[in-house]
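Enquirer: got a predicted structure here, sequence first:
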Amino acid sequence: MLLICGDSKAYEEMPADPGFLDDCKAKGDKLIQSGGLEPPADATTVRVRDGEVLLTDGPFVESKEVVAGFSLIECASREEAVEAAPTHPVARHGTIELRAVQP
């Protein structure tokens, strides 16, 4: 999973770059799904404490950097995923956090 991170401008600067999909295909990786997320201000935080569901509007933590989107790719190894991450268009101005999805 490539988590697409950046400051609040990340939403404005998220490019629609079909080249990333082409790069994945050329290397034999499989882009399963990709998309943006609504801004943290539109989030709802859900917690359960002592059996009570608590809902809060907005993000749980105030942060300068936010998760703005994701790309789920299937690679044969972690090394291939590390090679794919820099080809994501947001890597040029934001941050790509790479995490394996637990089985």
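Expert: Now that the structure is in, tell me what you want to look at.
Enquirer: going by C-alpha atoms from here, please, whenever you check contacts or count neighbours.
Expert: Noted.
Enquirer: could I get the full set of strands for this structure?
Expert: 2-6, 30-36, 44-49, 52-57, 66-74, 95-98 (DSSP state E).
Enquirer: mind giving me the packing neighbours of the last one?
Expert: Right, the one you point to is strand 95-98. strand 2-6 (3 or more C-alpha pairs under 8 Å, 6 or more residues apart in numbering; DSSP states H and E).
Enquirer: show residues contacting the strand it packs on.
Expert: Contacts to strand 2-6, defined as C-alpha atoms under 8 Å, 6 or more residues apart in numbering, come from residues 65-73, 85, 90, 93-99.
Enquirer: then this one, side by side with the first:
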Amino acid sequence: MKYLLIMYPNAAVMDALSEKERNAVMEGHGDLMKKLKESGEFVGTLALATPDQSSVVRVRGGAPTVTDGPYVESEEFMGGVYVIDVKDNDRAHEVAAMIPDAAVEGLGVEVRPIIFSELTSK
């Protein structure tokens, strides 16, 4: 079954880490991807730009309007995801616990089953 593992970085939490701690988190992602590829559980990953680089599109009266900024104001935001294909929910939780962000005080990883996907590579 496929799962989306969602990371929600918090700038204040990340800024409070030492450079060594921040580097360990980043390097840990590379180690995790290697392990998941070796096990055949890795489907993909995405790192997203910060909310200040986002825009929101709304269609009102048939006309699209684009505004700058995030859809929701929040200290936390979706910063990236992993897509994994594992045997069950327990294994998805095990993999989520291996994501370096999960070990940082004030951060966590959301585990959400994927009920439908259609992905193409371009």
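Expert: Yes, it's here. Note that this is a predicted model, so its numbers are computed, not measured.
Enquirer: now the TM-score, please.
Expert: Overlay of the two chains. TM-score (TM-score structural alignment, normalised by the length of the first structure): 0.83; 102 aligned residues with a C-alpha RMSD of 2.2 Å.
Enquirer: A103 of the second structure matches what in the first structure?
Expert: By TM-score structural alignment, A103 of the second structure lines up with R92 in the first structure.
Enquirer: for its match, which residues are in contact?
Expert: Going by C-alpha under 8 Å, 6+ apart, R92 of the first structure touches P86.
Enquirer: before we move on, what about L72 of the first structure?
Expert: Each residue near L72 of the first structure by C-alpha under 8 Å, 6+ apart is listed here: M1, L2, L31, I32, Q33, S34.
Enquirer: how does it look with 10 Å?
Expert: For L72 of the first structure, the contact set (C-alpha atoms under 10 Å, 6 or more residues apart in numbering) comprises 1-3, 30-35, 98-101.
Enquirer: that one pairs with which position in the second structure?
Expert: Matched to the second structure by TM-score structural alignment, L72 of the first structure sits across from V83.
Enquirer: for A102 of the second structure, give its distance to F116 of the second structure.
Expert: 26 Å (C-alpha to C-alpha, to the nearest Å).
Enquirer: neighbour count for the two, which is higher?
Expert: A102 (17 against 7; other C-alpha atoms under 10 Å).
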